[in-house]
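Peer 1: Take a look and give me a structure for this.
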Amino acid sequence: MTPFEAATHADPYVYYSRLRRQNGLSFDADLRLWVASDAQAVETILAHPDCRVRPLNEPIPPAIAQGIAGGIFGRLMRMNEGARHLCPRMAIEPALRSIETENIAEMVSRVVETLDNPLENPDELMFTLPVSVMAGLIGLPSSRLREVAGLVRDFTACLSPLSDAAQLGAAHCGATRLSELFTQLLRSDAESSRFLRHILSSGEAIDWSDHDALIANLIGLLSQTCEATAGLIGNTLVTLHRNPGLIADMHTTPKLVADLVAEVARYDSPVQNTRRFVAKRCTVRGNVLAAGDTVLLLLASANRDSYANPDPDSFLLKRTQRRTFSFGSGRHECPGQQLALTIACEAISVWLHRYTAQADHPCRWSYLPSLNGRIPKFYRGQENEQ
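Peer 2: Got it, this is the predicted structure:
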């Protein structure tokens, strides 16, 4: 197994444990990159100023560099350093923090009524619901939410090196249409969304008024909501299927759903790994990393490190001082972490409310092809796994 294959393996955690025991930071000669597998190494690399989110000589992947999806990619705060990272983050992060849980619950209730049987079709719950909620919070009209969810799934193909030419073509088309929708919103309907007004106000306060970067990062919010939250919801459903007793616990004590989702984020991370690129020669834990080196950070492995979480291989709803690297840490820690957890919590609550033990719910799954994401695909009755 390689660290990339582990992301979608049925159970990668024994493999991760072996890596941690061998060395928390080691060079893989076959993959020609460094692998950080324990919590200390992952935390150190994520915080290191010379370990960047993109290679200095390749700010945009060559496969998408010439299209509109590449233009959006190049403006995403999570794919940049310095001002191009900090300015949009300073505008968007306070708005994300301002969203109240009650607003999410209300939005989820409205969106659920438009879904196609989310209990029997988990795809709707995992992908359509979170993106629709985020798009609604931004201010896109309710009549466009399902369209937007499809466009965002198309766009996220540009983020994966596994995507083929047809998928990348769809990503560029999706990016074009999303840009059009946000341009229309900013021209006419910005006042209808408290969330968007907050972003615009924060941007004015720091003298940030980059229209193209704003649109790119609004699309970025949707794309991050799409895959990471889909994986979080899906892996929570996997946990419930594997541990039916938890379903009874959730019905008895609904407040435990928040603990369930938070522990799933640690125990079976939707984002298994991420990368950093060394901009300048540096030394980390006695290892010399040269400029141009790549470091693969196994976030899911760090979550299972006893240094960060005692008794890491036990699933504990009431885990104290839980540490989760699934959303990163340091200057690029995901600013939407709490929002993702809240949306996932509300989605699972919907599933639990409609769940009946006697019904024939999808209970087999495999994982969607990915080098870093862990997103289950569920199968109904006679469907065959691909």
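
Peer 1: all contacts plus neighbour counts: C-alpha atoms, from now on.
Peer 2: Noted.

Peer 1: so after the lengthiest helix in the chain, what's the next helix or strand?
Peer 2: Longest among the helix segments of the chain by residue count, using DSSP state H, is helix 211-242. Next in sequence after helix 211-242, counting helices and strands by DSSP states H and E, comes helix 244-252.

Peer 1: Name the residues that touch that following helix?
Peer 2: Contact with helix 244-252 is made by 240, 256-257, 352-353, as judged by CA atoms under 8 Å, 6 or more residues apart in numbering.

Peer 1: how about a cut-off of 7 Å?
Peer 2: Contacts to helix 244-252, defined as CA atoms under 7 Å, 6 or more residues apart in numbering, come from residues 240, 256-257.

Peer 1: again with stretch 327-344
Peer 2: So stretch 327-344 is in contact with 43, 46-47, 78, 93, 96, 101, 104, 130, 225, 229, 232-233, 261-262, going by CA under 7 Å, 6+ apart.

Peer 1: If we use 6 Å, what do you get?
Peer 2: With contacts defined as CA atoms under 6 Å, 6 or more residues apart in numbering, stretch 327-344 is touched by 47, 93, 229, 233.

Peer 1: Quickly note the distance from the last one to L339.
Peer 2: If I follow you right, that is I233. To L339, I233 is 13 Å away according to CA to CA, to the nearest Å.

Peer 1: who has more neighbours, those two?
Peer 2: I233 (31 against 20; other CA atoms under 10 Å).

Peer 1: want to put them side by side, so please do this one too:
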Amino acid sequence: MYFDPIAAVTQNDPYPGYAALAAQSELVFDGERKLWLAGSPALVRAVMDNPACRVRPVAEPVPSAIAGGSAGQVFGLLVRMNDGARHAAPKLVLQRALAALSLDEARQRAASLAQALLAGAGEAVALSGVHGRTGTASLAAGAARLDGRCLSAWTFDVPVQTVASLLGFAPSQLPALSLWMRQFVACLSPLSGPEQLALAQHAAQCLLDSFSDLLRSAPPAADSLLGAVLAEAEAAGWNHAQAILANLVGLLSQTYEATAGLIGNAIVALLQAPQRASEGGLALVRDVALNDPPIQNTRRFVAEATRIGSVDLQPGDVVLLVLAAASRAANQAFGFGHGAHACPGQTLAATIAAAAIDVLLQAQTLEKGMYEWCYRPSHNARMPEFFNPGEAA
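Peer 2: Next up is the predicted model:
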């Protein structure tokens, strides 16, 4: 039976198929998808370490659907969407800035926002009458559970608002930033239609304008994340103002989906085995990053003839790195990248996700059957959407 590695991302249990792929010692050609598959840890590392395998096609550094607009401008300048010299210096800047961030402060900020957003979501649902239909009351009033759709929104809002707060945005600005980021990430998906792409272009400009205003409003605190990014950029001689703005937006966009996926998949793990609550947020999040990661695959585009194992690759070939397969096999969270493209925000993402889970567990008990879920349509990101039992997905 054909195992579709793209469709697997949103299936309930793709892991038997992933395990079979991880056992393959050579690249496998997928005739249906017209690409090569790498699922073993050794192959994933080999492709990621090969300079001939790029993060974007040589002829299309920016997807044609968004080229020419604000979203395309941001996309083309993102560190993670570039290789070589355009990648190295900016990545070093972000690595050093994130390494200087106090994880205790990040944890406290995430916990505070998670609590506030939970209370706000509970109050909003109570006012809308949804809880009246389901027989539960607002979390703020000591509810047994939050409405499932509000829980889904919470998993996305907590991480993006935490990072935005650490960068220096005021509390009153955070809801708008969440909305724009939700609209902007549509430009990163091949599943988005014209209306979504138009909203993404508008949102990208709003995000760029917000960061420009933040930079102009007052000198950032030296110990803030924004202050650290600017100081490290100056030290590294990275003085490309638009690229800096784009990668500040990028900090939020990577946080929005990847960290939200960590939180959501950790909630799924708890709903399947409520006794795991005793493990605590951080242990649970680390396990999820290995065994049910939010980023399940990524692509590499062959720019020049090269060889991986015994397979000769030619310019124009595409390799799908099935990160979820390799992660389980190697006990390494490949969803956060490897080598030159290892994500500098891995520790921060785990810290935020763990704080959110701990807050949720303090606010309510998670039990089997409390929520149902499905996975958002995506080619590479595994992100659950929750809803109340008996409601349509």
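
Peer 1: contacting residues around Y371 of structure 2?
Peer 2: Counting by CA under 6 Å, 6+ apart, Y371 of structure 2 makes contact with 387-389.

Peer 1: And N303 of structure 1, what's its match in structure 2?
Peer 2: Residue correspondence to structure 2 (TM-score structural alignment): N303 of structure 1 is matched to S327.

Peer 1: tell me which element that match is part of?
Peer 2: Here S327 of structure 2 sits within helix 323-330, counting by DSSP H and E.

Peer 1: Pull out the buried residues from that helix.
Peer 2: Residues 323-329 are the ones in helix 323-330 of structure 2 that count as buried (16 or more other CA atoms under 10 Å).

Peer 1: State the distance from the most centrally placed residue in structure 2 to P294 of structure 2.
Peer 2: Centroid-nearest residue in structure 2: A258, 1.6 Å away (criterion: CA atoms, centre = their mean). From A258 of structure 2 across to P294 of structure 2, the span is 6 Å (CA to CA).

Peer 1: Structure 1: strands as residue ranges?
Peer 2: Assigned by DSSP state E, the strands in structure 1 fall at 25-28, 33-36, 51-52, 274-278, 282-284, 287-289, 294-297, 364-367, 376-379.

Peer 1: What span of structure 2 is the first one aligned with?
Peer 2: Residues 27-30 of structure 2 are where strand 25-28 of structure 1 lands when matched by TM-score structural alignment.

Peer 1: Pull the distance from that stretch to the chain's centre.
Peer 2: Taking CA atoms, centre = their mean, to the nearest Å, the mean C-alpha location of stretch 27-30 of structure 2 is offset from the chain mean by 27 Å.

Peer 1: Same question for stretch 89-97 of structure 1.
Peer 2: From the chain centre to the centre of stretch 89-97 of structure 1 is a distance of 17 Å (CA atoms, centre = their mean).

Peer 1: Check stretch 185-192 of structure 1 too.
Peer 2: Remark: stretch 185-192 of structure 1 is offset 27 Å from the chain centroid, using CA atoms, centre = their mean.

Peer 1: try stretch 66-86 of structure 1
Peer 2: Centroid displacement of stretch 66-86 of structure 1 relative to its chain, using CA atoms, centre = their mean, is 17 Å.

Peer 1: State the distance spanning the first to the last residue of it.
Peer 2: Start to finish, the residues bounding stretch 66-86 of structure 1 are 25 Å apart (CA to CA).

Peer 1: Check stretch 271-281 of structure 2 too.
Peer 2: 14 Å.

Peer 1: Could you pull out the buried residues of that stretch?
Peer 2: Using 16+ other CA under 10 Å as the test for burial, stretch 271-281 of structure 2 gives 271, 277, 281.

Peer 1: cool, stretch 285-292 of structure 1 as well?
Peer 2: Buried residues in stretch 285-292 of structure 1, counted by 16+ other CA under 10 Å: 289, 291.

Peer 1: what's it in contact with?
Peer 2: Stretch 285-292 of structure 1 has contacts (CA under 6 Å, 6+ apart) with 278-283.

Peer 1: ok, those residues vs R21 of structure 1, which is closest?
Peer 2: T283 (20.8 Å; CA to CA).

Peer 1: Can you find the partner of that closest one in structure 2?
Peer 2: Match for T283 of structure 1 (TM-score structural alignment): R307.

Peer 1: For A46 of structure 2, see how far away its match is.
Peer 2: 10 Å.

Peer 1: S212 of structure 2 now?
Peer 2: Distance from S212 of structure 2 to A46 of structure 2, by CA to CA: 39 Å.

Peer 1: And C150 of structure 2, by the same measure?
Peer 2: Distance from C150 of structure 2 to A46 of structure 2, by CA to CA: 41 Å.

Peer 1: again, but for A277 of structure 2
Peer 2: Counting by CA to CA, the gap from A277 of structure 2 to A46 of structure 2 is 37 Å.

Peer 1: so how many other residues sit close to A170 of structure 2?
Peer 2: Residues lying near A170 of structure 2 (other CA under 10 Å) number 11.

Peer 1: Over in structure 1, tell me which residue corresponds to it.
Peer 2: Superposed on structure 1 with TM-score structural alignment, A170 of structure 2 falls opposite P141.

Peer 1: one step back: among the contacts of stretch 285-292 of structure 1, which pair sits farthest apart?
Peer 2: Farthest pair in the contacts of stretch 285-292 of structure 1, by CA to CA: A279 and T283, 12.3 Å.
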